[in-house]
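J.: everything below, folded, please.
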Amino acid sequence: MHLSIPDTRDFQDENGSSYTAFNIHINGAYHCTVRYRQLHHFHEQLKKQFGASTLPPFPPKRLLALSQAQLDDRRTSLERYIQMVSQDTSIAACDNFNSFLLNAQQESMQQISEPVVLDIYLMNGHKISVNITSTDQTENVLETVASQIEIPDEHVYYFGIYLVKKEEGDNCIVRKLQDFESPYISLKAVNQEGTHRIVLRKSYWDSSYDDDLLNSRVTMNLLYVQALNDVERQWVLATKDQFIQLTALQQKGSKRDYLRLVRTLKFYGYIHFRPCITDYPEPNTLVLLAVGNKELNFRIQMGTDQYKEGSFKITRMRCWRITTIYPERDNNSNNKDDKPQLEISFEYLLSKDKLQWINIKSSQSILVSMCLQAMVDELIMKKQGKRIKRPSDRVRVSRGDYLSRDNKSPVLTSNQNLSHSNSEPNGLYVYSELLENEDQSAIDKAVDSVKKISDKFANVSFKSSRSGQNLQSVLENNAFEEIGDEDL
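T.: Predicted structure coming up:
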């Protein structure tokens, strides 16, 4: 999970007093705006649950008004705090963590809790309309969809709901929706032009889980629809003869046989990304990137329909990080094209005694990182003999003891009226403005954040270095736990 606090907003309370609030971005997208005292209250709740010694230090209170330099220092310190807290899996999964972020999203959007109809799509465009509450969290929505289309309880969490953007005739995955957000609010925030939708698709990586789904007509149909879409968009590679076989099976309606064949083909179950730039094997190499089957796959085009391919196993990645690269400009430069870029870097065990950092510049760096983390989590789960959770395993998130921005009003409910002062514009307007261009927002706003393989806290430190004309601010994780060396 990638959290950052890239900037702040100024408000006035009902007494006319000014205060500053902090914009929290999660996984490359704006999520909410909260005050210092809200985060402090959140910290106190975590202390009661986990103990002070488990948590990183929280930025101290100050009696006097903060200067701009002190305010920026507080923003950076709060960012470091939420990054470190989110890296502890037990904290990130707890009720206090999820309810705080869910309530903060609702308050920031000024969304009342009311009955709504939400459209969920399959990969073939089929629409499922479900009756939910506008503030229902992601898992509640997923379970509602599963109940409506009769997915067996033991297979509900084999699937997930994703935010998808339609562009150039294709559907581009933006991100998987997390449990600390409301799908209705998240979709409403970005969908002013009708370019986004919520899609149901499988959320596991190991194709052996397919076997569990073939005995149910509903789940087999869901797999089949997704496989058809992946073949159509050439996410799965097939020879001419294999494609003819698949077409024949599709025309016969032999869904089970179609799935058995498509599972044998290259890149089945992978997610593909836009072309990007890497420094491996040579600087400024244009690659096609795909993630799946416990690997990060590179394809370098050598000629028409000819590719050189490389595979990086997740079991040999020591760690990875997200970096925002800011271009250096001289006083005479007014080039508006010199925008910050996102870069994902991973330290890879090329041979038994050789570790090397490999860097990839991509606007989808955060999505790549989330896919890598999901594969790691699934691999660890299987090694520990655990199974994919079921609805009965869920810890139901309550709305919790949430401290609102004005320190007295509760989270909005359906029988309360919304009021918007001149100093605080309508929540939807603010939210949409912050997400006007989601890809560029991820590049401009995401700050340095590290994903680690272990589930322990790490000793972290800021480092800055100059590389060519770029200033790279890197937050590195210097402690990790190797999850396996069976590929050596």
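J.: going forward, measure contacts and count neighbours with C-alpha atoms only.
T.: Fine.
J.: contacts for stretch 170-186, please.
T.: 27, 97-99, 101-102, 105-106, 109, 111, 118, 134-139, 141, 160-166, 198, 233, 367 (C-alpha atoms under 8 Å, 6 or more residues apart in numbering).
J.: quick check on these: which are buried?
T.: Using 16 or more other C-alpha atoms under 10 Å as the burial test, the contacts of stretch 170-186 include 27, 97-99, 101-102, 105-106, 109, 111, 118, 134-139, 141, 160-165, 198, 367 as buried.
J.: among those residues, which ones are in helices?
T.: Secondary structure from DSSP state H places 97-99, 101-102, 105-106, 109, 138-139, 141, 367 of these in helices.
J.: which of those residues lies closest to residue 430?
T.: residue 109 (7.9 Å; C-alpha to C-alpha).
J.: which ones are touching that closest one?
T.: The contact partners of residue 109, by C-alpha under 8 Å, 6+ apart, come to 32, 185, 426-428, 430-431.
J.: try it again at 6 Å.
T.: By C-alpha atoms under 6 Å, 6 or more residues apart in numbering, residue 109 lies in contact with 427-428.
J.: distance check, it against residue 178.
T.: According to C-alpha to C-alpha, to the nearest Å, residue 109 and residue 178 sit 17 Å apart.
J.: ok, now residue 316?
T.: According to C-alpha to C-alpha, residue 316 and residue 178 sit 27 Å apart.
J.: of the two, who's got more company?
T.: Neighbours were counted for residue 316 and for residue 178 using other C-alpha atoms under 10 Å; residue 316 has more, 23 against 18.
J.: from what I can see that one touches residue 349, true?
T.: Yes. Under the criterion of C-alpha atoms under 6 Å, residue 316 makes contact with residue 349 at 5.3 Å.
J.: tally of neighbours for residue 7?
T.: By other C-alpha under 10 Å, the residues close to residue 7 number 15.
J.: just residue 238 next, same as before
T.: Counted with other C-alpha under 10 Å, residues neighbouring residue 238 total 18.
J.: one more: residue 11?
T.: Here the number of neighbours of residue 11 (other C-alpha under 10 Å) works out to 17.
J.: next up, for comparison:
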Amino acid sequence: MIHVVIPSTTTLVERSDGVTKYTAFNIHINGWLHASIRFSLLHKFAETVRLKFDSRFGGRFSLPEFPPKKMSLSRLDGSALEERRVKIAKYLQTLVQQAEIVRSAVVERTFLEFQLESYRPASSSVNLDVFLGDGSRHFVRCGVLLNTRDVMKVLSETLECDFDLLCQYFGMFMVRERREDGRGSNDDLLPVRLLRNFESPYVSLQMANQRSASRGVQYKLQLRRMVWEVRAHERLIECPRIKELLFKQAASEYSSGLFSACNGETADQLNSLKEQPHAVDRFLRLCTQQSTYGYEDLGVAECELPQRPANRIEASMRVGRRQLLLSCPKSGQEWIFRATRIRIWRISQPSSVVDPLLFQFEYLVGKDHFEWITIHTDQAILLSLLLQSIGADILNEQYEASKEAARELVSESDIKMPSPSPSTSTAHLSYPRDEYRNYTPYAPSNGATNGGAPIPEIIAGTANSSFANEITDDDL
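T.: Next up, the predicted model:
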């Protein structure tokens, strides 16, 4: 999933002569400035995509039209330039709905080139600092041109761990110190961004720190756990290097108070096992037995719940164990939202750009009864990406279960059934895909209102109807 907006344009100077000016479009992806790109490069990209994917040229998709080259941007008046900005943003937002296109080498490479064109790094090779789950620093020598997956590949070789497992159960995050919120220890890092394959981790980090320097905020890169079902730990413990990474983060989270033991006796056991080098397996297994373990703490947010429609509640927000937890420290109340009961979610920008984003999801609260939950948070896009990852985890589990069922069916058929004749029809099993494909933006019609109030501009949304299609009594 990619969230794309182009909120503004900027005037830049040609590097070749230092005099000639041109207009560039500021492309923000997943809530962060990705690149400032001139129209000619965007037009060239659209032509490449059209020739490769458009159904009119033998492709599989009916693509939107990109704004034509009518005249030079320097001769466009303010309203014409604004119209072009809106059309380009709409084109990109429509394009990224197609997961096959977004994940193609053409799009990933071009978006990476856009970032490099905008930043222009001075060196082609750098020492990249990647922090592990306990806050320890790990040096990675890599090329500036490498995207996130390539950097993860180099990191896996440096850590001597399985690359596929690392990519499946860990992610490259941009983080900052949590103590800026007055919570956690100095070594506790708050994730604010999940890096994707269309960007260079080095360039993304440099651009973020350039923009945050005036606020005194320093971002870092950190490898963090993305294990949404604690049962997966049992498989991962079999891999020594992956086990070590899980231990580092679990021990750090326990020391920082991000999860706690269920009772005093268990707390003593965790404290003891944490200090024993040969008790890592026992420590991790005991961690998974604690109900507060396995969550990604995204900080504090303001929430609007159906039970309290007139009041906003300040709550800590955690994602893990295939659910979203909202906890109110003042009242001690906690609300649990299971991913399998979320039908749809969307992200929107309030009328005031200084206000946090709105994350809204439709949740099954009773049989055939859904209600909207609203969260006001700057972590809306990261929350969306983590829920997408949980969905991919669930669908992948279903896929593996389907394969196992198919193997058992074939095995039984080999024993009990005669070989089919050439005319015998064959039933084909339909497996769920390994990640979300039904990504749908929600855009209100012109002049649409919500109880007399204007509906805020929708940035993007994700449909998740497959989770709530078949609800059993156990789910209610």
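J.: now the strands for the stretch 351-476 of the second structure?
T.: With strands called from DSSP state E, counting those that start in this stretch, the stretch 351-476 of the second structure shows them at 358-366, 369-376, 449-450, 453-454, 457-463.
J.: got CSV for the ones you listed, with mean neighbour count and distance to residue 192 of the second structure too?
T.: As requested, those are arranged in CSV below (neighbours: other C-alpha atoms under 10 Å; distance: least, C-alpha to C-alpha, whole Å):
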stretch, mean neighbour count, distance to residue 192 of the second structure
strand 358-366, 20, 15
strand 369-376, 17, 15
strand 449-450, 10, 31
strand 453-454, 10, 29
strand 457-463, 21, 18
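J.: out of the ones you listed, nearest to residue 439 of the second structure?
T.: When those are compared by C-alpha to C-alpha, strand 457-463 sits nearest residue 439 of the second structure, at 4.7 Å.
J.: mind reading off the mean deviation between the closest one and the first structure?
T.: Superposed on the first structure, strand 457-463 of the second structure shows a mean distance to its aligned partners of 5.8 Å (mean C-alpha distance after the TM-score superposition for the first structure).
J.: measure the residue lying closest to residue 161 of the first structure once chain neighbours are set aside to residue 141 of the first structure for me?
T.: Among residues not flanking residue 161 of the first structure along the chain, residue 200 sits closest, at 4.6 Å (C-alpha to C-alpha, 6 or more residues apart in numbering). Counting by C-alpha to C-alpha, the gap from residue 200 of the first structure to residue 141 of the first structure is 11 Å.
J.: what's in contact with stretch 287-305 of the first structure?
T.: With contact meaning C-alpha under 6 Å, 6+ apart, stretch 287-305 of the first structure is reached by 270-273, 275-276, 307-314.
J.: and the residues you listed, which are buried?
T.: Counted by 16+ other C-alpha under 10 Å, these give 270-273, 275-276, 312-314 as buried.
J.: can you redo the residues you listed as CSV with secondary structure?
T.: Putting these into CSV (DSSP: H, G, I helix; E, B strand; the rest coil) gives the following:
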residue, secondary structure
270, coil
271, strand
272, strand
273, coil
275, coil
276, strand
312, strand
313, strand
314, helix
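J.: tell me the one of the residues you listed nearest residue 339 of the first structure?
T.: Nearest to residue 339 of the first structure out of those is residue 276 (C-alpha to C-alpha; 15.8 Å).
J.: can you find the partner of the closest one in the second structure?
T.: Per TM-score structural alignment, the equivalent position to residue 276 of the first structure in the second structure is residue 301.
J.: go on, residue 122 of the first structure?
T.: The equivalent of residue 122 of the first structure in the second structure is residue 132 (alignment by TM-score structural alignment).
J.: separation between the aligned partner of residue 376 of the first structure in the second structure and residue 359 of the second structure?
T.: Following TM-score structural alignment, the counterpart assigned to residue 376 of the first structure within the second structure is residue 391. Counting by C-alpha to C-alpha, the separation of residue 391 of the second structure from residue 359 of the second structure is 17 Å.
J.: next: residue 405 of the second structure.
T.: On the measure of C-alpha to C-alpha, residue 405 of the second structure and residue 359 of the second structure end up 38 Å apart.
J.: where do the strands sit along the stretch 51-200 of the second structure?
T.: For the stretch 51-200 of the second structure, the strands defined by DSSP E, counting those that start in this stretch cover 125-131, 137-143, 170-177, 189-194.
J.: format the ones you listed as a markdown table; extra columns: distance to residue 283 of the second structure.
T.: Output for these, formatted as a markdown table (distance: least, C-alpha to C-alpha, whole Å):
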| stretch | distance to residue 283 of the second structure |
| --- | --- |
| strand 125-131 | 22 |
| strand 137-143 | 23 |
| strand 170-177 | 20 |
| strand 189-194 | 22 |
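J.: indicate which one of these is closest to residue 79 of the second structure.
T.: Of all the strands of the stretch 51-200 of the second structure, strand 189-194 sits nearest to residue 79 of the second structure, with 33.8 Å by C-alpha to C-alpha.
J.: what stretch of the first structure does that closest one fall on?
T.: Under TM-score structural alignment, the match for strand 189-194 of the second structure in the first structure covers residues 171-176.
J.: so what does residue 110 of the first structure match up with in the second structure?
T.: Correspondence of residue 110 of the first structure to the second structure, assessed by TM-score structural alignment: residue 120.
J.: burial count for residue 42 of the first structure?
T.: Around residue 42 of the first structure there are 18 other residues, counting by other C-alpha under 10 Å.
J.: also the one 4 residues further on?
T.: Close neighbours of residue 46 of the first structure, defined as other C-alpha under 10 Å, add up to 20.
J.: alignment lookup: it to the second structure.
T.: Mapped onto the second structure by TM-score structural alignment, residue 46 of the first structure lines up with residue 49.
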